[in-house]
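Novice: I'll drop the sequence and a predicted model, then ask my questions.
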Amino acid sequence: MTDWAAFAGFTGLVLAVLLSLAHFSRGVPHAEGTGSDALDAPAAPGDGASDSDSRATAADDSVPTAAESDETDWSAELDTVSLASFSVDSTGASPRPEPSTPAEADVVGDAHADVDAGPESDSDRATPPGVTAAPVSAVSERSASAEDLPPHLLLANVALSQAFFGGFLGLGAWYAGVPAAALGLSAADLPTQLAVGVGLGLALYGANRVGSTVSERFGVAPDEAVRESLTPRTTAGWVFLFAVALPLIAGFEELLFRGALVGAVAAGFDVSPWLMAAVSSAAFGAGHGAQGRLGIIVTGLLGFVLAAAFVLTESLLVVVVAHYLVNALEFAGHELFGW
């Protein structure tokens, strides 16, 4: 006999943890959060990163002598330079700030000379492949984020977490005795399921590209921070992405948001699958909070289309294949073909 309540408990626990992680991941810099907009904003006086105006109006500011510069911690000198002058990205070294006065130029020049001539343990420390070493001052003034980690570590973390959550949910289905059909698992007519999944995935990707193009023309650019942070830098990384990470992501998310929240809940508690499709789509969008507001809306709409396809086909394989193709084509289109 199926223990639907027990499986609902497993599902609720996984969903709660996933949404909590999504909430905390909003701290990762992106277009709407602490990304370039935050760095470009002028800093308030006294917050550790004063702008040129506050330096110009400070009556008792003085330029340190060469001896004082040698005795002063270089990181303190760099505090006179606004972090808005640095633009740290994954393609090259950050430009140095332009000094506003000749005296300030001497201070900044001394600071950078200290950085360039620093001890080997600081300035010559090896960086992981694909990660550009940012100026030490910028690193000391901003908190570490997912963008500072090499893509292969992020991908490995994603793959392991998805495998763990998926395994836990599968264990719950086994423990509760949930029928495979309730989760949309069926071996009947596999070629047809695969074909429908491929067609749905291509259609969704095409619609997503059209929507992105239209939104950009209206000045609403999609947030690409998460995708860029996961983009591999090596051939082995691309193989791992397409063969391991993306299948695990698609499989786990479809099992949770479509198989469990739509199929199992509708079958076990006599609830309309279309009602659960709406609920699961809202949760699916919220679970992608790191992609920003636009990402939440777009992902929620995508989730509803996938949920509708699951209800109509009663096949988990269809939506897993479609989900995988959308993600894979996004990476391939942006990074390999420049679409």
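Specialist: Perfect, I can see it now.

Novice: Going by C-alpha atoms from here, please, whenever you check contacts or count neighbours.
Specialist: OK.

Novice: show me where the stretch 151-300 of the chain has helices.
Specialist: Listed in chain order, the helices of the stretch 151-300 of the chain (DSSP state H, counting those that start in this stretch) span 151-176, 190-217, 225-230, 235-240, 246-254, 265-269, 273-286, 292-313.

Novice: can these go into CSV with extra columns for distance to residue 10?
Specialist: Formatted as CSV, these follow (distance: least, C-alpha to C-alpha, whole Å):
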stretch, distance to residue 10
helix 151-176, 6
helix 190-217, 27
helix 225-230, 28
helix 235-240, 29
helix 246-254, 14
helix 265-269, 12
helix 273-286, 15
helix 292-313, 20
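
Novice: Turn those into TSV, including mean neighbour count.
Specialist: Shown next, in TSV, are these (neighbours: other C-alpha atoms under 10 Å):
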stretch	mean neighbour count
helix 151-176	18
helix 190-217	16
helix 225-230	18
helix 235-240	14
helix 246-254	22
helix 265-269	17
helix 273-286	21
helix 292-313	20
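
Novice: The ones you listed: which one's closest to residue 119?
Specialist: Counting by C-alpha to C-alpha, residue 119 lies closest to helix 151-176 out of the helices of the stretch 151-300 of the chain; the figure is 27.8 Å.

Novice: Below is an additional structure, to be compared with the one above:
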Amino acid sequence: MTDWAAFTGFTGLVLVALLSFAYFSRGLPHGDGVSAFSSDDSDSRVSTPSDDAPAGGDGVVDADTDEATVSHLDDGAASPPDDEAVSHAALRTDDHATPHTGDTEPSAETSVDHDSTPTHPVSDGDSLPTDMPTYLLIANVAVSQAVLGGFLAFGAWYAGVPVSAFGLSPGDVPTKLGLGVALGVALYVVNRVGSSLSRRLGFAPDEALRETLTPETPTGWVLLLVVALPLIAGFEELLFRGALIGALSVGLDVSPWFLAAVSSVAFGVGHTAQGRLGIVVTGLLGFVLAATFVLTGSLLVVVVAHYLVNALEFVGNELFGW
């Protein structure tokens, strides 16, 4: 006999863990040394050197203002003291200044002090110990998704939940794959069009997370496309569609459409690292996937669609700059 109360508890624990990871990941620095806050939260924040910092020294330059740090003064305004007015151009030309850029890779130039002792090149992220190579970030995501997915699967086994409740069945696989591919491509196209329109309206989506996870080597691309993204799509669909909609609608006798709405909100909140606009867009995407799951009763369809949306985002941006 199925223990639906126990399975509901397992599902709740996994959901809370995932949402907690998403919340705390907002402040984690990316490979370029910039925190994963949404762009509309950070556009208004400009870092300025402290009053006692030496000119051209360790003052922090915000990555969003890399090309606009030269102050413009009114004709009648008094000029600030020389030791407090350092232009961005001076920072670039000063032989003893530490360059601050938003690039992922540190500058090839090495700062040299008066004793001609070479120092380690400095980038915005050098003082952030949580920075890590891209392939390690990808591996970290893959492992965390695998662990949570394994815990959820263990909960289903422990509670005796039949696999059919998750929308898993061996029949008509080619048709399900075809539906998944068609839906994934369609969602990607709609997402790209929506992203272009939002930029024209002044709402730039936060793409820092995707840029951070974009591989730089062929091995990294294999790790991303063959390991990480399938695990992400499989786990998230198992949780948000298979468990929260399929299994709980059967076990708790609740309308699957009501659970589809609830799971879509949770799905959007689970992508906090993509910013406020990303939460809304992801929530809408989640509802389309949820509706597809309810109508088809197949987890395979939504897993394939989810994977394709993610994979095409990375590949399209890398090859065509989309």
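Specialist: Perfect, I can see it now. Remember, predicted model here, so these are calculated numbers, not experimental data.

Novice: do you know which of the helices of the stretch 151-300 of structure 1 lies nearest residue 87 of structure 1?
Specialist: Closest approach to residue 87 of structure 1 among these (C-alpha to C-alpha): helix 225-230, 14.8 Å.

Novice: check the fit of that closest one onto structure 2 and give the mean distance.
Specialist: Following the fit onto structure 2, the mean deviation recorded for helix 225-230 of structure 1 is 0.2 Å by mean C-alpha distance after the TM-score superposition for structure 1.

Novice: What range does stretch 274-285 of structure 1 cover in structure 2?
Specialist: Using TM-score structural alignment, stretch 274-285 of structure 1 corresponds to residues 257-268 of structure 2.

Novice: Give me the mean distance between that stretch and structure 1.
Specialist: Relative to structure 1, stretch 257-268 of structure 2 is 0.2 Å off (mean C-alpha distance after the TM-score superposition for structure 1).

Novice: what's that stretch in contact with?
Specialist: Stretch 257-268 of structure 2 has contacts (C-alpha atoms under 8 Å, 6 or more residues apart in numbering) with 240-241, 244-245, 249, 278-287, 290-291, 294.

Novice: what distance separates it from the centre of its chain?
Specialist: Counting by C-alpha atoms, centre = their mean, to the nearest Å, stretch 257-268 of structure 2 is centred 20 Å from the centre of its parent chain.

Novice: got the contact list for residue 310 of structure 2?
Specialist: With contacts defined as C-alpha under 8 Å, 6+ apart, residue 310 of structure 2 is in contact with residue 229.

Novice: Now which residue in structure 1 aligns to it?
Specialist: Looks like residue 310 of structure 2 aligns to residue 327 there (TM-score structural alignment).

Novice: does that match belong to a helix or a strand, and which?
Specialist: helix 316-331 (DSSP states H and E).

Novice: Quick one: average offset of that helix versus structure 2, please.
Specialist: Looks like 0.2 Å for helix 316-331 of structure 1 (mean C-alpha distance after the TM-score superposition for structure 1).

Novice: And the match of residue 310 of structure 2, how far from residue 333 of structure 1?
Specialist: Separation of residue 327 of structure 1 from residue 333 of structure 1 (C-alpha to C-alpha, to the nearest Å) stands at 10 Å.

Novice: ok, now residue 31 of structure 1?
Specialist: Using C-alpha to C-alpha, we find residue 31 of structure 1 at a distance of 21 Å from residue 333 of structure 1.

Novice: Likewise for residue 252 of structure 1?
Specialist: Separation of residue 252 of structure 1 from residue 333 of structure 1 (C-alpha to C-alpha) stands at 23 Å.

Novice: Same question for residue 70 of structure 1.
Specialist: For residue 70 of structure 1, the distance to residue 333 of structure 1 equals 51 Å [C-alpha to C-alpha].

Novice: With residue 174 of structure 1 instead?
Specialist: Applying C-alpha to C-alpha to residue 174 of structure 1 and residue 333 of structure 1 gives a distance of 38 Å.

Novice: counterpart of residue 167 of structure 2 in structure 1?
Specialist: Using TM-score structural alignment, residue 167 of structure 2 sits opposite residue 184 in structure 1.

Novice: What lies in contact with stretch 193-212 of structure 1?
Specialist: 221-222, 302, 315, 317-326, 329-330.

Novice: contacting residues for residue 147 of structure 2?
Specialist: With contact set as C-alpha under 8 Å, 6+ apart, residue 147 of structure 2 has no partners.

Novice: That one -> structure 1?
Specialist: Applying TM-score structural alignment, one finds that residue 147 of structure 2 aligns to residue 164 in structure 1.

Novice: Return the residues in contact with the residue nearest the centre of structure 1.
Specialist: In structure 1, the centroid-proximal residue (C-alpha atoms, centre = their mean) is residue 226; its distance is 2.7 Å. Applying C-alpha under 8 Å, 6+ apart to residue 226 of structure 1 gives the contacts 30, 290-291.
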